[in-house]
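Student: please work out how this folds:
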Amino acid sequence: MPSDKDILLALFEAALGAALPEGKFKDRLPAPPKGRTLVLGAGKASARMARAFEAEWGRPCEGLVVTRYGHGCATRQIEIVEAAHPVPDAAGQDAARRILALARSAGPDDLVVCLMSGGASALLTAPAEGLTLEDKQALNTALLKSGAPIGVMNKVRKAVSAIKGGRLAAAIAPARCVTYLISDVPGDDPGAIGSGPTIPEASDPAAVLALMRRYGVPVSPQVEQVIRANRVGGDPLPGQEVHMIATPLMALEAAAAKARDFGLAPLILGDAIEGEAREAATVFAGIARCAAAHGRPLAAPGVLLSGGETTVTVRGTGRGGRNVEFLLALAVALSGAPGVSAIACDTDGVDGTEDNAGAWFDSTVLAAAEQAGLSPVDRLDDNDGYGFFAALGGLVKTGPTLTNVNDFRAILVR
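Tutor: Below is the predicted model:
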C-alpha cells in the first residue's frame, strides 16, 4: 500500500487533471463566423485555455489574453501577456485597455470568444471613471486583508470597474460572444468568475457600500461617488453563449475515483466550503474524528474530500495562504489523532503569495513539530502556516498549474 503522502498527492494530481482545459472545447465550439474570430481572456488559467482553444478551433484567430506572472504558455496566434495578482499593476491595466479596444472593434459578422478563469478580477483591471490604478490597488489590498468571502470581493470589484459585471460584453455587442469559464467560485456562478466581464449584472450601489462597511473596507467619498455613478443594467445581450468547462466538483469527482483505485471510500463533503480557514478546519477535524471512532459519516479506510474557498483574517506577520492556514488549524484540532492525514492545496499552484500550492501532514506532525521546537498554536496565531510546514518538509510545490478550480482538501482516515 502506498504511503499516506503518496495517496494524498495522487488525489491532488487527479483533481488537477480534471481541471485542465485540454479536450474541453471539442463539443462546445461555435459555428465559424463570416468575419474574424477574436479571442479575449483573463485569469490564471486563461493562457492554457487559449492554447487549448487554438488546438481545437483549427482555424485562424487572433486576440489577447492576460494571465498572472509566471502562468503564461506558448500559443500560435493569440497574444499572451502577464500581469500582477492579487494586487493589480500597470501591466494588467494596459491589457484591460487593449482588450476593451479589441472588443469595441468587433463587428456584426465577427465572433468573440472570451476565456475567463479565477484571477481575472485582479488581472483585468480597468478603473471606473474617477478612479486611478493606485485607488484600485489600495482597494484590493484592503479587500484581501478584510476576511471578506470571494463573492463580496467580486461585488466590490464590479462596482469600481469599467470592464467587469458585463461591461466587456456590452463593448463586444453587436458581435456574437461565446464565453468559456473555468470556475473557481463556490456555486459556480458565472457572474462571480473573474467578476463576470461578459455576464451582465444590474448595479446595486447601496448594497455594495453596505458590504464594504460590514467588512471594514475603507470607503472614501471619492470611492462612494464612483460606485454610485458606475451603474450598468443587467439585461442579457442577444446571441450570447456561456459554457462551463471545468469546476471544483469535477476535480473532486476525479479525486474520488482515484481514491477508489486505492481501495478507499470517498465522501465529497462539498465543493463550495467558505468561511474562516481555521474555523472550517475545526469542523472538519470533528468530522474526521467521528469517522475514525464511529465510522460516520464514512467508514475507514476512507477519504473526506472538499473544495471551495476559505478566507483568512490576517492578524499576525507570518507567511502563508488559506490552505496552509486550514491545514495547520486542522493539525491543532486533531491533536495527533492516530490514522488521520491530510492535504490542502490551491489548484492554481500558488497558496496566497508564496511558492507552494499548499501542504500535507500525517499523524506524526505534532510530535515532529515538538522535536523541531515549533509551536503550532503560536505559528497559527501568527498566520505562519508556510513557515511551520516548511520547517517540517510538508510543503507541496507544483509551480503554476495553469488552471484554477480553487482549493482542494483531502482528509485520509485509516
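
Student: only C-alpha atoms for contact and neighbour calcs from this point on.
Tutor: OK.

Student: buried sites along the longest strand anywhere in the chain?
Tutor: For the chain, the longest strand by residue count, based on DSSP state E, is strand 265-273. Across strand 265-273, burial judged by 16 or more other C-alpha atoms under 10 Å covers 265-268, 271-273.

Student: second chain to compare with the first, below:
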Amino acid sequence: MTPSREKLLQLMDAALKAADPAVQIPRNLPTKPKGKTIVIGAGKASANMARAFEQAWDGDISGLVVTRYGHAVPCEKIEIVEASHPVPDAAGQKAAQRILDIVKSAGPDDLVVCMISGGGSALLALPGPGLTLEDKQAISKALLHSGATISEMNCVRKHLSAIKGGRLAAACAPARMVTYLVSDVPGDDPAIIASGPTVADPTTGQDALDIIRRYRIEIPLAATELLNNDIHETVKPGDKCFDGHEVIMLSRPQDSLEAAAKVARDLGINPVILGDAIEGEAREVAIVHAGIAHQVAHHGQPAARPCVLLSGGETTVTVRAKGGRGGRNSEFLLSLLIQFRDHEGFSALAIDTDGIDGSEDNAGAIIDPTSWQKAISAGIDLREYLANNDAYSAFAKIDDLLITGPTLTNVNDFRAILIE
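Tutor: Below you'll find the predicted structure:
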C-alpha cells in the first residue's frame, strides 16, 4: 500500500470513529419514567444505537428496531429485525406495522425512545391509505434514478407513508418521547432524516407533487390522490404530540470532517473542509473538487501542499444507462480520476459512511497516481464506464474498490482528496 493511501485510510478511520453513535448514547440518557421504557427505531445505525442504549440503561426495557440486512447486532431485550434498503420490502412493512402497534400501548407514565438514522425511510415501509407495497417500491426506484436530492425524495416518501412525517410520534402520544438521531442529510434537519417519523413536518402534499412533476416521475393514480388529500397531511409543528419531546443529535457529518481534519494536522497535512452539505450530480461535483485540487497544486490556494480537501453531504446520480453498477461515491471518484488522469500529486477516496455505496458491497473506492496507469494497462476506457454509470466495475478491474463492510453508522458521504 502506498503512503498516500495509508494516510487517506487514517482519515477515513477517524471520520467513522467520530460517527459512532454508541459513544454518545451513554452520555445522553433520559430520566427514568414511572412506567415502562420502550425502544423503537429504524435505520442503518439503529441496531447499534439500540444495543448501546440497552447496555447503558439501568432498568427494564423492551422494543423493536428495524435495520438493513447485514446491519443487525445482538441485543438481549430489544428485538432487532432486518429489512431491505434502499428499496423497501415486506419485512420492512411488517416491522413498521409492529412498531406502530407497540407504541399505541404506551401511556402517559411511559417513555418511548426512538433510534433514527439514515435508511429509515426505506426500512419503515408502511404505505399510506390506498397504496400498496408494490406502489411504494416502484416510486422508490423512480426517485432513486431521478437525480432528486435526499430532502426531495424524503418529502415525497413521508407524504405517501402511514408512519413517517411525524405520524409515529402521534401514535406514541401521550407517552414521553426521546428521539436519538444520526444525521445523514445536508443541514442535519431532523424532519428530513429517515423522513422524520417522530418530528414535525412543515412540508405539504403539494410540495411532494411539485417534486414528482419536476423530475417527471410517474406515480399511480392512488398516490396522486393521496398527495392531494388534506386529511392525510403530515403532522405539523405545534401539534400536542410533540409536547415534551426531546430530540438528541448524536452524530453529524461535520463531526466526522472535523475528526479527519485533526488527524490530518497531526500528519503534517493542511486540512481544508469544503463543506458538510454538498449536493449535486456526483460526476459534476467531482469536476468542481478537481478544480480546487488543481488550484492547491499550482497556486497554493486555499492552502499549501501537502493539503487534504475534505467534504461531506450527499451527491446524486441520474441513471443514464441500464446495467451499470456503482453508487454515488464510486461515480464521484471515477469522474475525479478522469480529471486527474496521471497527475502524480493527487490521491483520493470517497465512501458512504454506512459502508455500502448504493446497492453494492463496497463503501466506495480509493485512487492514487497508480490508478490511471492500471486502467491503461487493463485496456479500460474509464469515460465509457462513467457514461454507463458503471463505476463499480471499473474500480473492480483495477483493484481500487474500498470494502469496509457495514460500519453501523451513517453520516452520509465522506470524501478526502490529498494533494502532495
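
Student: about what we covered before: could you dump the buried residues of strand 265-273 of structure 1 to JSON lines with distance to Ala372 of structure 1?
Tutor: As requested, the buried residues of strand 265-273 of structure 1 are exported to JSON lines (distance: C-alpha to C-alpha, whole Å):
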{"residue": "Ala265", "distance to Ala372 of structure 1": "34"}
{"residue": "Pro266", "distance to Ala372 of structure 1": "33"}
{"residue": "Leu267", "distance to Ala372 of structure 1": "34"}
{"residue": "Ile268", "distance to Ala372 of structure 1": "34"}
{"residue": "Asp271", "distance to Ala372 of structure 1": "35"}
{"residue": "Ala272", "distance to Ala372 of structure 1": "35"}
{"residue": "Ile273", "distance to Ala372 of structure 1": "33"}
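
Student: thought Ile248 of structure 2 was touching Thr179?
Tutor: Yes. Look at Ile248 of structure 2 against Thr179 with C-alpha atoms under 8 Å: they come within range, at 6.1 Å.

Student: the more surrounded of those two?
Tutor: More crowded of Ile248 of structure 2 and Thr179, by other C-alpha atoms under 10 Å: Thr179, with 22 against 16.

Student: sticking with the more buried one, tell me its helix or strand.
Tutor: According to DSSP states H and E, Thr179 of structure 2 maps onto strand 176-182.

Student: distance from that strand to structure 1 after superposition?
Tutor: Compared with structure 1 after fitting, strand 176-182 of structure 2 has a mean deviation of 0.3 Å; criterion: mean C-alpha distance after the TM-score superposition for structure 1.

Student: helices and strands around that strand, which ones?
Tutor: strand 111-117, strand 246-251 (3 or more C-alpha pairs under 8 Å, 6 or more residues apart in numbering; DSSP states H and E).

Student: which of these is buried the deepest?
Tutor: Mean neighbours per residue, mean count of other C-alpha atoms under 10 Å, is largest over these for strand 111-117, with a mean of 28.

Student: and that one, what other elements does it pack with?
Tutor: When contacts are defined as 3+ C-alpha pairs under 8 Å, 6+ apart, strand 111-117 of structure 2 sits against strand 37-42, helix 46-56, strand 176-182.

Student: as a markdown table, the ones you listed with distance to Pro369 of structure 2 would be great.
Tutor: Listed next are these as a markdown table, based on distance: least, C-alpha to C-alpha, whole Å:
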| stretch | distance to Pro369 of structure 2 |
| --- | --- |
| strand 37-42 | 40 |
| helix 46-56 | 37 |
| strand 176-182 | 35 |
